[in-house]
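A.B. asks: below: sequence and its predicted model.
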Amino acid sequence: MKRNKINWTVPKGAELTELDKKVLYWQNKGHLVPRRSLIKTPEQIEGIRRSGVVNTGALDLVAQEIHAGMSTAEIDQLVHNYITSHGGIPATLGYEGYPKSVCTSINEVVCHGIPSEEEILEEGDIINVDITTILDGYYADASRMFIIGKTSPEKEKLVRVAKECLEIGMEAAKPFCFVGDIGNAIQKHAHKNGFSVVRDLCGHGVGLEFHEEPDVEHYGKKGTGMLLVPGMVFTIEPMINMGTWEVFIDEEDGWTVVTEDELPSAQWEHTFVMTEHGLEILTH
């Protein structure tokens, strides 16, 4: 059997802990396991949790204010002001050249939509608002879907099923199971409801940086991908499409991801910490 690279190492002379024994068991069987640095300390988890409180407050504010006739630039201003007034930094602002403090993705836009004064919300739109906050050096990342007024039954179902996919993915994530278990559960539920799962983007480790290991794909096979170990912090953020799973990036802005067939897409996201009993949400 071909072995994966060794990630989990025990300091020379150190006594093996129960955690070491469990991780080394799977590593010795050839599975991908995390590096020790991906296991957050209680202090780090508490810092990420505090960042999550600010991030959630920003999303709650959007939920109160969002309406037809509002520009996505107004959403950006709301989020920016809320995060900065609570001592945080909007993580997206200036990240690899991204120009705004939030991502606003309407209808066929899968993710990374750039807020604009010209983009006005209309009755029947569905929109994903994706916010990442840095507070005292700790990152928290979450997004929600909003339905503007009354929309079609098909869009309503898409938004509902996308949220169910997040919840089902969360339930599938157990300590000492694998990232692939999450993707497998999400893919089954999406397909059962006639939808597809975007494959070109994924969830990710988060906390001390914007993007860390592991990649959390929302499709795949059980028993594959990285071992899930207590203390790991990561997002699950399934992007569920009404039509094909294939996407393209808008050439004009280099950021906006759109469904290939331009049918609607929906996404929900939380930041989680793996505990000995399962996932805990850090972005309520």
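C.D. replies: Cool, the structure landed.
A.B. asks: only C-alpha atoms for contact and neighbour calcs from this point on.
C.D. replies: OK.
A.B. asks: my guess is residue 127 is in a helix, correct?
C.D. replies: No - read with DSSP: H, G, I helix; E, B strand; the rest coil, residue 127 is strand and lies in no helix.
A.B. asks: let's bring in a second one:
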Amino acid sequence: MLPTMKRLFNSLHALTGRPRVRPLWDRYAAGNQRLAKSIARRSAAERLKDQREQAPEASRLLRSLAPLIIQGANGLEIQEHLLNAYLERGWRPMLVGYHGYPAAVPVSVNYGVGGVIPTDKPIPESALVKVELIAGTPVSHLAQTWTFAGRNATPLQLFMLDKARLALRKGIEPVRHGARIDTIGDAISKVLDENDLFPIRELCGYTMGAQRVEAPQILGYGLRGIPSRGTCMEAGQVLNIQVLAQRAQVRTRVRGEEGFQYYTGDRGDAVVLSVMVEVTETGHRLLTEFVD
């Protein structure tokens, strides 16, 4: 194990106060690498067929977390819930070991944007809780992030979540064969601008194929004054479209030397939503679903 990973596991132990019994890295990292190579050898048609069948289940698993979050479950409990669900379905938690990441399910609360390592710290009642489901079936990659409102989420938090949902719906509308990928970010930006929300520019969506994350990137914002240009979408592509929004135009900061955990620069709330979308000749097909 690399020295930085040893330090990270030690810090995780300090954060959770629990003994490090068979870390997730030891249980999953090597097997995840083997599965990733196996998925890459599959044909595009095999992967897409599997994603059409399996992706809706990813959304259902995220939906099953809502009662836990309302009840105040902590990040480790959320992670354990999804790990058990993966096991039942023959999926693997593909984030473990990905570029050195040590956890299976990032759980980012309030000003956490993404990649935050889950702990046993209770989730506050006034919270926006972002859960990242990143899994591998024997045939394909699945990925969806959703933000859940805590039991006593504030009106402003609920407003942000509602407008992020709208931005995601609008971002999906331009998806079709031959359309430029930039039009997705343009549509998302329009909703955010109209509601005094700002995109988080340091992170973005992506295309999913032989690898979970492939080019071209899918920006969650438009480039002001620059008409849509560049890469066009192609039928059969799977896009992971993401809306990442905050209340102020500030840079996202990274915590920790490993560079995994992202937070808003002003400690203001963030919302992240994503869906997997298949590009078709005449439009698009949602693979994952809106969780709420």
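C.D. replies: Looks like it came in fine. These numbers were taken from a predicted model, which means no experiment stands behind them.
A.B. asks: can you give me the strands in the stretch 51-200 of the first structure?
C.D. replies: 89-90, 103-106, 109-111, 126-135, 138-147, 196-197 (DSSP state E, counting those that start in this stretch).
A.B. asks: turn those into TSV, including mean neighbour count and distance to residue 26 of the first structure.
C.D. replies: Output for the strands of the stretch 51-200 of the first structure, formatted as TSV (neighbours: other C-alpha atoms under 10 Å; distance: least, C-alpha to C-alpha, whole Å):
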stretch	mean neighbour count	distance to residue 26 of the first structure
strand 89-90	23	38
strand 103-106	26	38
strand 109-111	27	35
strand 126-135	27	33
strand 138-147	24	29
strand 196-197	26	29
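A.B. asks: for these, which one sits closest to residue 65 of the first structure?
C.D. replies: Using C-alpha to C-alpha as the measure, strand 138-147 is the one of these that comes nearest residue 65 of the first structure, at 11.1 Å.
A.B. asks: elements contacting the closest one?
C.D. replies: In this structure, strand 138-147 of the first structure packs against helix 42-65, strand 126-135, strand 265-267, strand 270-275, with contacts taken as 3 or more C-alpha pairs under 8 Å, 6 or more residues apart in numbering; DSSP states H and E.
A.B. asks: deepest of those, which one?
C.D. replies: Mean neighbour counts were taken over these using mean count of other C-alpha atoms under 10 Å, and the top value, a mean of 31, falls to strand 265-267.
A.B. asks: that one aligns to what range in the second structure?
C.D. replies: Under the alignment (TM-score structural alignment), strand 265-267 of the first structure falls on residues 270-272 in the second structure.
A.B. asks: and the matching stretch, how far out from the chain middle?
C.D. replies: 10 Å (C-alpha atoms, centre = their mean, to the nearest Å).
A.B. asks: hmm, back to that, for residue 119 of the first structure, find the nearest of the helices and strands packed on strand 138-147 of the first structure.
C.D. replies: Smallest distance to residue 119 of the first structure across these (C-alpha to C-alpha): 11.7 Å, for strand 126-135.
A.B. asks: which residue range of the second structure does that closest one align onto?
C.D. replies: Taking TM-score structural alignment as the measure, the second structure aligns residues 128-137 with strand 126-135 of the first structure.
A.B. asks: contacts for the matching stretch, please.
C.D. replies: Residues outside stretch 128-137 of the second structure that contact it (C-alpha atoms under 8 Å, 6 or more residues apart in numbering): 35-36, 58, 62, 69, 86, 90-95, 104-110, 112-114, 141-150, 153, 157, 269-272.
A.B. asks: what's the end-to-end length of stretch 167-179 of the second structure?
C.D. replies: When the termini of stretch 167-179 of the second structure are compared using C-alpha to C-alpha, to the nearest Å, they are 18 Å apart.
A.B. asks: actually stretch 167-187 of the first structure, sorry about that
C.D. replies: Using C-alpha to C-alpha, the end-to-end distance of stretch 167-187 of the first structure comes out at 12 Å.
A.B. asks: quick one: it aligns where in the second structure?
C.D. replies: Equivalent residues of stretch 167-187 of the first structure are located at 169-189 in the second structure, counting by TM-score structural alignment.
A.B. asks: list of residues touching the match of strand 265-267 of the first structure?
C.D. replies: Contacts with stretch 270-272 of the second structure, where a contact means C-alpha under 8 Å, 6+ apart, come from 110-113, 128, 130, 145-147, 160-161, 164, 242-247, 264.
A.B. asks: could you check how many residues crowd around residue 155 of the second structure?
C.D. replies: Taking other C-alpha atoms under 10 Å as the criterion, the count of residues near residue 155 of the second structure is 10.
A.B. asks: cool, the one 5 residues further on as well?
C.D. replies: By other C-alpha under 10 Å, the residues close to residue 160 of the second structure number 24.
A.B. asks: all helices for the stretch 151-292 of the second structure, in order.
C.D. replies: Assigned by DSSP state H, counting those that start in this stretch, the helices in the stretch 151-292 of the second structure fall at 155-172, 182-194.
A.B. asks: most tightly surrounded among the ones you listed?
C.D. replies: Sorting the helices of the stretch 151-292 of the second structure by mean neighbours (by mean count of other C-alpha under 10 Å), the first place falls to helix 182-194, with a mean of 21.
A.B. asks: taking helix 155-172 as reference, get the angle to it.
C.D. replies: Here the directions of helix 182-194 of the second structure and helix 155-172 differ by 150 degrees (axes from the mean of the first three to the mean of the last three C-alpha atoms, to 10 degrees).
A.B. asks: helix 182-194 of the second structure vs the first structure - mean distance after superposition?
C.D. replies: On superposition with the first structure, the mean distance recorded for helix 182-194 of the second structure (mean C-alpha distance after the TM-score superposition for the first structure) is 0.8 Å.
A.B. asks: now the most centrally placed residue in the second structure: closest residue in space that isn't a chain neighbour?
C.D. replies: Nearest residue to the geometric centre of the second structure (C-alpha atoms, centre = their mean): residue 145, 3.4 Å. With C-alpha to C-alpha, 6 or more residues apart in numbering as the criterion, residue 145 of the second structure has its nearest non-adjacent residue at 4.4 Å, and that residue is residue 132.
A.B. asks: and residue 249 of the second structure, what does it touch?
C.D. replies: Taking C-alpha under 8 Å, 6+ apart, we find residue 249 of the second structure in contact with 198, 199.
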